[in-house]
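*Asks:* From the sequence below, what's the structure:
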Amino acid sequence: MPNIRHDPRAPTRAQTLTAGARIDAHRHDEHQIVYAGSGVLAVTTAHGTWFAPGTRALWVPAGAVHAHRAHGHLALHTVGLPADDNPLGLDTPTVLVVSPLLRELILAYTRDPEDPGPERARLLAVLRDQLRASPQQPLRLPTATDPRLAAVCALVHEDPADPRTLAALGAATGTGERTLSRLFRTEFGMTYPQWRTQSRLYHALRMLAEDLPVTTVAHRCGWSTASAFIDVFRRSFGHTPGAHQRRGRPAAGNGPQTPGPGPDTPAIVP
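*Replies:* Take a look at the predicted model:
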């Protein structure tokens, strides 16, 4: 990630990003909670891409270099916490399950970040308690360091519906199946089918954020039937793709507004 920007403070705010907008690579001296009230958020580091729909949030620890990308109309909410305030005890980016209560706390806390009143301190105290109780979920696409593994991953990312087996992908890239299988386990800690499912879910979230029909998304991402896709999606996120699309659409006129340029406003590149 070249041209890494250093923003000492991790801002607390709400803003709107258009589909495809990016926030360039940067780091903070503070921790940050990143939540998408609508749309899908992807956060990329040197180690991989974490992705979260509206029922998930991302924990970004202090010092972690990261970049954001919006899929769909993104209502972005961020909460900054001091470096010595780590209620989760995590030192790597992590996806967290967002309960209805935690969602409302994040929305309320980012609504008026300049409010110095005692209500905000109480909101933050409850928010921190809810963070501690939030289950972690490994929604991450790790970045391959071995060029042989990277070549196979690139083929699958290019076409999530590619039906080829690991042996066939290895033949196409000049690497044996056993070697690739070992690399998936040693580098990613998962099997090829497990990684492929994560990759397909990532692409599915991106396509759903663009309001593509569920059946179209299922076939473009490699599921043989829409019902098979719906089953995997429900087990991964707790609701169907259709429900995900409905809850991801912002209410007209109620979305947060993008703030004007300021010292804590990341550069947004369309």
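
*Asks:* rest of the way, CA atoms for contacts and neighbours
*Replies:* Will do.

*Asks:* what's stretch 234-252 in contact with?
*Replies:* Contacting residues not belonging to stretch 234-252 are listed as 37-39, 53-55, 73, 75, 208-209, 211, 214, 230-231, 233 [C-alpha atoms under 8 Å, 6 or more residues apart in numbering].

*Asks:* Now the helix of greatest length in the chain: buried residues?
*Replies:* Taking DSSP state H as the criterion, the chain has its longest helix at helix 192-209. Using 16 or more other C-alpha atoms under 10 Å as the test for burial, helix 192-209 gives 192, 195-209.

*Asks:* Go through the contacts of stretch 234-252 and say which is closest to residue 220.
*Replies:* residue 214 (9.9 Å; C-alpha to C-alpha).

*Asks:* quick revisit: could you identify the helix or strand that succeeds the longest helix of the chain?
*Replies:* helix 214-220 (DSSP states H and E).

*Asks:* and the closest residue to residue 161 other than its chain neighbours, what does it touch?
*Replies:* Closest residue to residue 161 apart from its sequence neighbours, by C-alpha to C-alpha, 6 or more residues apart in numbering: residue 222 at 3.6 Å. Going by C-alpha under 8 Å, 6+ apart, residue 222 touches 160-163, 200.

*Asks:* One more: residue 203?
*Replies:* 160, 221.

*Asks:* Please apply the same query to residue 29.
*Replies:* 7-10, 62-63, 82-83 are the contacts of residue 29 under C-alpha under 8 Å, 6+ apart.

*Asks:* One more, please, to line up against the first structure:
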Amino acid sequence: MTSPHLRHPPFRDKLPAPIYFRLEKMPANATYPVMRHAWGEFVYSFSGVTELRLAGQHLLAPPHMGFWIPPGVQHVGFNRRAAVHFSAYISEDLCGAMPERTCSLLVTPLLRAILDSLAETRFTNTEAQSRLLRVMVDELGNCATADSFVPESADPVLAPLLEALRDSPADARSNAQLARAFGLSERTLVRRCTQELGMSLSEWRQRVRVVRGISLLQEGQSVESVALDLGYGTASAFIAMFRRITGSSPARFVGR
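*Replies:* Next comes the predicted model:
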């Protein structure tokens, strides 16, 4: 990222309530400072892609997904394109049912409904709102987890290849062509992707295209235009890939 807009959290040392939330509209190339706090944090993306970097891990939250940051974990959040995200700050004594590691969360329909409701208001610390926030925390504990929607690797050979594909999702080169371009054998490339990413390179590339596709669709591009931008010959091929990974068509997913 270049020329980032630096944003600061509303507080650093103490929460104003056991559970606090806010909705943040972030411009393109915005970032927070490196942070470590005594409470847990849940971040949910309403639009755009919110990213989180910490030691040995890089998480992305495309729209309608989120991630969990346990208390005491050093991290930095940022976004490359304009984004709107929801942050919930949860005191440590209420984090018992949450994962002990930083991870992506697959948001349940009930949690999504709660977040949609909270996004229409602001933090008031009323008794009614406090009850709803406690239900939100309970439901967070029911969410399925994943290490990352689009995992990264610190492998010195694989990392540059992944960065090149992230920058150019429409790159149509085969595994064999990519392996040659980055000084690997195809067998070595396949093995390193399995070990480092926990998935095939093909699956990883499709997830990158989903993330980029969501951003383009939210900017107003048509499904047909996005499909072509991402290297698909037809819109139907892009829709089939998108539906397989997200369980929804592009139009319905973004329309949420």
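
*Asks:* quick one on the thing from earlier: just the buried ones among the contacts of residue 29 of structure 1, please.
*Replies:* Buried members of those, counted by 16+ other C-alpha under 10 Å: 7, 9-10, 62-63, 83.

*Asks:* Which strands and helices lie in contact with the helix or strand harbouring residue 115 of structure 2?
*Replies:* Following DSSP H and E, one finds residue 115 of structure 2 within helix 109-119. Contacts defined by 3 or more C-alpha pairs under 8 Å, 6 or more residues apart in numbering; DSSP states H and E place helix 109-119 of structure 2 against helix 127-140.

*Asks:* The helix it packs on aligns to what range in structure 1?
*Replies:* Using TM-score structural alignment, the residues of structure 1 aligned to helix 127-140 of structure 2 are 118-131.

*Asks:* Quick one: map residue 177 of structure 2 onto structure 1.
*Replies:* When structure 1 is aligned by TM-score structural alignment, residue 177 of structure 2 is paired with residue 168.

*Asks:* now swap in residue 39 of structure 2 and tell me
*Replies:* Counting by TM-score structural alignment, residue 39 of structure 2 lines up with residue 30 in structure 1.

*Asks:* what sits against its match?
*Replies:* Listed by C-alpha under 8 Å, 6+ apart, the contact set of residue 30 of structure 1 reads 8-10, 61-63, 80-83.

*Asks:* In strands, which of the residues you listed fall?
*Replies:* Judged by DSSP state E, the subset of those located in strands is 80-81.

*Asks:* As a markdown table, the contacts of residue 30 of structure 1 with distance to residue 111 of structure 1 would be great.
*Replies:* Shown next, in a markdown table, are these (distance: C-alpha to C-alpha, whole Å):
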| residue | distance to residue 111 of structure 1 |
| --- | --- |
| 8 | 22 |
| 9 | 18 |
| 10 | 16 |
| 61 | 22 |
| 62 | 23 |
| 63 | 25 |
| 80 | 14 |
| 81 | 16 |
| 82 | 19 |
| 83 | 23 |
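
*Asks:* gap between the spatially most central residue of structure 2 and residue 194 of structure 2?
*Replies:* Central residue of structure 2 (C-alpha atoms, centre = their mean): residue 61, 1.3 Å from the mean position. Applying C-alpha to C-alpha, to the nearest Å, the value for residue 61 of structure 2 to residue 194 of structure 2 is 22 Å.

*Asks:* ok, residue 192 of structure 2 to residue 156 of structure 2 distance?
*Replies:* Going from residue 192 of structure 2 to residue 156 of structure 2 by C-alpha to C-alpha gives 11 Å.

*Asks:* And residue 103 of structure 2, by the same measure?
*Replies:* 23 Å.

*Asks:* neighbour-wise, which of the two wins?
*Replies:* residue 103 (22 against 8; other C-alpha atoms under 10 Å).

*Asks:* What residues does the more buried one make contact with?
*Replies:* Residue 103 of structure 2 neighbours (C-alpha under 8 Å, 6+ apart): 59, 67-69, 145-148.
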